[in-house]
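In: can you look at this prediction? I've put the sequence above it.
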Amino acid sequence: MTSTELLLPSTRRALLHRVATAQSQGRTPSLVAAVQRDGQVAWTGARSCVDGHEPDGDTQFRIGSITKTFTAVLVMRLRDEGLLDLGDPLEKHLPGTGVGEVTVQQLLGHSAGLGAETPAPWWERTPGTTRPELADVLGDSPLLTSPGHRHHYSNPGYTLLGTLVERLRGDSWAEVLRREILEPLGMDRTTPQAHAPHAGGWAVHPWADVMLPEPAEDLGLMAPAGQLWSTTTDLLRFAAFLAQGDDRVLCASSVAEMRAPAAPPETGDWAGTYGLGLQAVRCGDRTLFGHGGSLPGFLATLWFSVEDDVAAVVLANATSGPSTGVVAAELLLIVADAEPRIPEPWRPLPDVDEALLALTGPWYWGTQVHALKLLADGGLELQPLRDVGRAARFRACPDGTWTGLNGYYAGETLRVVRTEDGRVDHLDLGSFVFTREPYDRDAAIPGGVDEGGWRGLSV
C-alpha cells in the first residue's frame, strides 16, 4: 500500500478500506486504484492475492472499452482540422461499408443502429485475424434499427471509426494514437500490446476459489474498440485532459462537446447517458464522466468530476468480480465529500466595458423576472430570480450578439435592440423580448401593452 500525504489520514483509510473490500469480496487476483485531485495524484492503493506482489501505478492492465474514448478523441481531432464534419455520412469518407448512411456522430454516440457485437465467434477471445475485413466485423445484417433513433452500444461501430482514422491519416490506428495522443500527454505506459510489468488476466470460478488464465488476443480490426493496455498513472493523465483539454491534443471546448449527451438514454436508464466516446452518470447531485472497460481477464473504469476536479481509476485482473465502475465512483466521492475543493479567492475583473455593465441587473420576460450578470470570463449569465424561468450562459460574438451555451437557449442568439437614439429598448432572445420593467409600455413588445395599464380589481 502506498499513498502520498495530499489527503487526510481518515480519507486515506476510507479509500484503502474500499479497495480492500472490493478485492476481497470481488474475489479478484489483484486490484489497483488511484485518485487524482487538482491535477496531482493524491492517493494510490492496491491489494493482491500474492503477498508482496501488489500492482502499482506503473503496472499495466488491459482497459477494454476505455480504448473507445481514445478513438473518439482522434475523430474529434479530424473534425477540428476540418477533415470531416460530425454530420457527414460514413460513405463520404469510407465508401463501401454497406452502412454508409450512418453519420460520424451517430457512430461516436452509439446511435447508428449497429449491432453490439461482431458475428460469431466471440471476438474478445479469438484472434483478430479471424475478422480480416470490415465485412467480417459487420456481418450480413449490420443495422438492427434505423440510425439516429436510439442509443445502442456498438463495438463494431468503433472499428468503423478506427478505420476512418486510418483512411484520413494514411497511417495505422495505433501509430496515429501514439503520435497524436499518447506522446503529447506523456502516456508512455499506454500501449496496444502488454509491456512488463503487467498483470495477467484471470477467470475466477464462480463457486470455488480457483482460477483459470484468460487469453490475451490481438483484436485486429477491433482494436479501436478495446485493444489498449494502460496504468492508473497514465489514465489519470488522460482524465485531466478530458476534464480540461490540452491544445496539443484537443481544445477545452471540444472535450466539453464530447461530454454532452449525444442520444437519448434507454428507457428507464435516466441516471446515465453517453456523449461522444464518453459515458456520463449521475451520482447524487454530481455528474461523473469517463468510461468503463472489460475484456476476458480484466475490468477497468475511469471516472472524473469536472466540478470537483477529482478523478479515480480502478483496474482489476478478473473476468468478473468487483464492479470497478461502482468502486471508482465511490473512491471519487469519498475524496470529494470528505475534502471538498477549496474555492479560488474572489477577485474583481481587471477592467470592464461600461456599456456591457449597463446591461446587467433585472430584466423581465412578461412578468417573469431574471437577472443578467457579467461573468469573469467576459460572458453573460441569465438567471431567473424566482423558481420559474430558464437559465443560460452566453458568449460574445464578433457581430455584437451573444450565443447561448447551455439549456433551453443553447445555440440561440441574444441581441441588444436599441432605439434610433441609441437607448437600449429591449433584449431579444430567440424572439423573446426582455424589458427593464414588466410589460414596459415604452418598449417594442409584440402584441403591445394594454393602454389602460396595470390595475387593481374593480369593485
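Out: Looks like it came in fine. Residues are numbered from 1 along each chain as shown.

In: all contacts plus neighbour counts: C-alpha atoms, from now on.
Out: Will do.

In: where along the stretch 51-200 of the chain do the helices fall?
Out: 67-80, 90-93, 104-108, 134-138, 155-169, 173-177 (DSSP state H, counting those that start in this stretch).

In: same deal with the stretch 201-350 of the chain?
Out: Using DSSP H, counting those that start in this stretch, helices in the stretch 201-350 of the chain cover 223-226, 232-244, 252-259, 324-338.

In: for these, which one ends up most surrounded?
Out: helix 223-226 (a mean of 27; mean count of other C-alpha atoms under 10 Å).

In: other SSEs contacting that one?
Out: Applying 3 or more C-alpha pairs under 8 Å, 6 or more residues apart in numbering; DSSP states H and E, we find helix 223-226 packed against helix 67-80, helix 155-169.

In: closest to residue 246 out of those?
Out: helix 67-80 (11.5 Å; C-alpha to C-alpha).

In: contact partners for the nearest residue to residue 116 once chain neighbours are set aside?
Out: Counting by C-alpha to C-alpha, 6 or more residues apart in numbering, residue 154 is the residue found nearest to residue 116 once chain neighbours are left out, at 4.0 Å. By C-alpha atoms under 8 Å, 6 or more residues apart in numbering, the contact set of residue 154 is 110, 114, 115, 116, 117.

In: residue 67 now?
Out: 224, 225, 226, 227, 228, 293.

In: in those, find the pair that's most separated.
Out: Farthest apart among those by C-alpha to C-alpha are 224 and 293. That separation is 12.6 Å.

In: so in this structure, which helix runs the longest?
Out: helix 9-26 (DSSP state H).

In: chain center to that helix: distance?
Out: Distance, stretch centre to chain centre, for helix 9-26: 26 Å (C-alpha atoms, centre = their mean, to the nearest Å).

In: show me what that helix packs onto, helices and strands only.
Out: Against helix 9-26 (3+ C-alpha pairs under 8 Å, 6+ apart) you get strand 30-37, strand 40-48, helix 324-338.

In: please compare the first structure with the one that follows:
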Amino acid sequence: MRIIGAIACLCLTAACAESEPARSSTAPSSRVCPTLTVSLDADLRAHIDPILEAKAEEGFAGQVAVLDGDQIIYLGAAGHADLASEIPVTHETHFQVSSITKYLTAVLILKASEEGLIDLGDPAGTSIGDVEAIPQTYAQILAHTAGYASSYIAENYDDNALALSGILDANPEAASRAGEFRYSNDGYDLLGILVERIYRTSYEGAAQLEVLDPACVDAGFWGQVDHSDPTAFARALIEPPPALLRRNYGMLGASGLLISAQGLLQLQHAIESEAVLGATHGELIEPRAELSIGRATYGGFLVERPGLGRALSLRGYMDWGDNAYLMDYLECDLTLAIVTSRGPREDSGKSPFRDQLLEPIEAELAPFCESPA
C-alpha cells in the first residue's frame, strides 16, 4: 500500500486542450483555468496517512484530497486500481463517483438557463416540444420534487428517444405527485436526456464543452472506456451487470462521471470561482426540501458537520462498490473529496468506506476552520 504525495502547481490537465466543439459556447473567452496550488500540510499528512493505511489493510482502494481556499493541502492515494493488486492507485486514477454526477447535470441545466436556452421555471417538456408529456419544471426535476421515482428503466436504452419514452412510461403518476420530495434517478436520467436536446449534442459532449473544459478538469464517462482496463478507471469490487457496461441513459445524467478526487476539487473550485457558471452558481446551495439528513439542493444536500459547520454534501454509492463524497464546508473555505471502488460489500455489515473515512478526516480538518457555525 502506498500513500502518494505531490508537490506542483497544476491546472488539471487534459481537458484544457482545445477541441472541436459540437456547439458554440457562450462562455466569455476571457475566462481562464482556475489554478490550484499543491502545498501539502505535513501535520495533516501525518494524521490522515495512517487513517488511509489502516483502511487499505481492510481493502480500501481510492483517493482522498483536501482543498483549503485555492491550495490543495492533502493528497492521498492508496490500494490498487486492478483486482490482481498489481496496478497502484495514483492521483490521476479515475473512479466512478455515481450520484455526484447529478451535481454535474444540475450545473449543465443551470448553464443552459444562463445561456438563455431554457428557463428553469418553464415546463421541461418545452425541450421536446411536448409540454403535456413533461409539465413539471426544470427546477422541480432538479430539486427531486417532480414526482419521478427510481425505476432505473433508462439503463435499458442507448437511444435518446427510447430512453425518454421509457422514463415517462415508467412514471405515469409523476405529474400528480409533483411537489413531493422523491429522490429520483429517473428524474436526473431525464435531465441527462434533455441536456442532449437542449445542447444538440451528446451528454458527454455538452458536459465537456460547457463544464469540464472551462473548469480544466480531466474526466470521463461511463460507456466511453473499457471497463476491464484499470488504467482507464479503478475496477470495482464486484463486476457491474454485463448489460450495463455499454453506454446507456441510466448511467449518464445520474451516475456516469469518472473522475479523480483532485478532479472533484478542481471542479468545485471552478464552479465557486464562476469559471463555469455566473450568477446562478448560488442556486446550487439553496435549500429545496427538508430531509432527515439536512436539506436537499440541486444535485446534493446541505448538512451540518461537527466543528466544520454547514456543508454542501455530494455523495455517490453503487451496488458494486464505488462510493464517494465531495464535501464543501461553506463557512471554512475547505473542500474534501473521498473516492473508492471497493465498497465494502453490502453483505459485510460495514458502512461504505466513504463513511468510515469521513468522520476521522473531518476531525483532522476542524482546526483549519476558523469560524464554524
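Out: Nice, thanks for sending it over. In this text, all values refer to a predicted model and were calculated from it rather than measured experimentally.

In: circling back to that earlier point, in the longest helix of the first structure, which residues are buried?
Out: 11, 12, 15, 16, 18, 19, 20, 22, 23, 24, 26 (16 or more other C-alpha atoms under 10 Å).

In: the inter-axis angle of it versus strand 30-37?
Out: Orientation of helix 9-26 of the first structure against strand 30-37 (axes from the mean of the first three to the mean of the last three C-alpha atoms, to 10 degrees) gives an angle of 150 degrees.

In: quick one: contacts of helix 9-26 of the first structure?
Out: With C-alpha under 8 Å, 6+ apart, helix 9-26 of the first structure has contacts from 3, 29-33, 43, 45-48, 321-323, 327, 331, 334-335, 338.

In: what does stretch 32-48 of the first structure give?
Out: Residues from elsewhere that reach stretch 32-48 of the first structure (C-alpha under 8 Å, 6+ apart): 1-7, 12, 15-16, 19-20, 23, 28-31, 54-57, 232-233, 236, 240, 309-316, 328, 331-332.

In: next one: stretch 121-131 of the second structure
Out: So stretch 121-131 of the second structure is in contact with 118, 132, 133, 134, 135, 136, 137, 138, 139, 194, 197, 198, going by C-alpha under 8 Å, 6+ apart.

In: so what corresponds to residue 88 of the first structure in the second structure?
Out: Residue 88 of the first structure maps onto residue 122 in the second structure when the alignment is built from TM-score structural alignment.

In: what sits against the residue lying closest to residue 223 of the first structure once chain neighbours are set aside?
Out: Closest residue to residue 223 of the first structure apart from its sequence neighbours, by C-alpha to C-alpha, 6+ apart: residue 159 at 7.1 Å. Residue 159 of the first structure is in contact with 137, 221, 222, 223, 224, 225, counting by C-alpha under 8 Å, 6+ apart.

In: ok, the third one touching residue 129?
Out: Same thing as residue 222 of the first structure. No - the criterion here is C-alpha atoms under 8 Å, and residue 222 of the first structure misses it with residue 129 at 10.2 Å.

In: looking at these two, which is more packed in?
Out: residue 222 (25 against 12; other C-alpha atoms under 10 Å).

In: not including adjacent chain positions, what is the nearest residue to the more buried one?
Out: residue 159 (5.2 Å).

In: that neighbour maps to what in the second structure?
Out: Aligned by TM-score structural alignment, residue 159 of the first structure pairs with residue 189 of the second structure.

In: measure that match to residue 142 of the second structure for me?
Out: To residue 142 of the second structure, residue 189 of the second structure is 11 Å away according to C-alpha to C-alpha, to the nearest Å.

In: count of neighbours near residue 135 of the second structure?
Out: 17.

In: please apply the same query to residue 288 of the first structure.
Out: Residue 288 of the first structure - counted by other C-alpha under 10 Å - has 25 other residues nearby.

In: from residue 182 of the first structure, how far off is it?
Out: 23 Å.

In: swap in residue 245 of the first structure?
Out: 14 Å.

In: so between the two, which is more surrounded?
Out: residue 182 (21 against 18).

In: for the residue lying farthest from the centre of the second structure, which non-adjacent residue is closest in space?
Out: Ranking residues of the second structure by C-alpha distance from their mean position (C-alpha atoms, centre = their mean) puts residue 132 at the top, at 30.8 Å. Counting by C-alpha to C-alpha, 6+ apart, residue 132 of the second structure lies nearest to residue 125, which is 6.9 Å off, once chain neighbours are set aside.

In: now that neighbour: how far from residue 154 of the second structure?
Out: Separation of residue 125 of the second structure from residue 154 of the second structure (C-alpha to C-alpha): 18 Å.

In: neighbour count: these two, which is higher?
Out: Using other C-alpha under 10 Å, the more surrounded residue of residue 125 of the second structure and residue 154 is residue 154, with 27 against 17.

In: tell me how far that one lies from residue 307 of the second structure.
Out: Applying C-alpha to C-alpha to residue 154 of the second structure and residue 307 of the second structure gives a distance of 41 Å.

In: and what of residue 176 of the second structure?
Out: 42 Å.

In: so between those two, which is more surrounded?
Out: A count of neighbours by other C-alpha under 10 Å puts residue 307 above the other of residue 176 of the second structure and residue 307, at 18 against 11.

In: isn't the more buried one up against residue 368?
Out: No - counting by C-alpha under 8 Å, residue 307 of the second structure does not reach residue 368; the two are 9.8 Å apart.

In: thought residue 235 of the first structure was touching residue 313?
Out: Yes - at 7.0 Å, residue 235 of the first structure and residue 313 qualify as touching, with contact defined as C-alpha under 8 Å.

In: identify the contacts common to these two.
Out: With C-alpha under 8 Å, 6+ apart, residue 235 of the first structure and residue 313 have common neighbours residue 302.

In: for residue 343 of the second structure, which non-adjacent residue is spatially closest?
Out: With C-alpha to C-alpha, 6+ apart, the residue lying closest to residue 343 of the second structure is residue 321, at 3.8 Å.

In: residues in contact with that neighbour?
Out: Neighbouring residues of residue 321 of the second structure by C-alpha under 8 Å, 6+ apart: 236, 237, 238, 340, 341, 342, 343, 344, 345.
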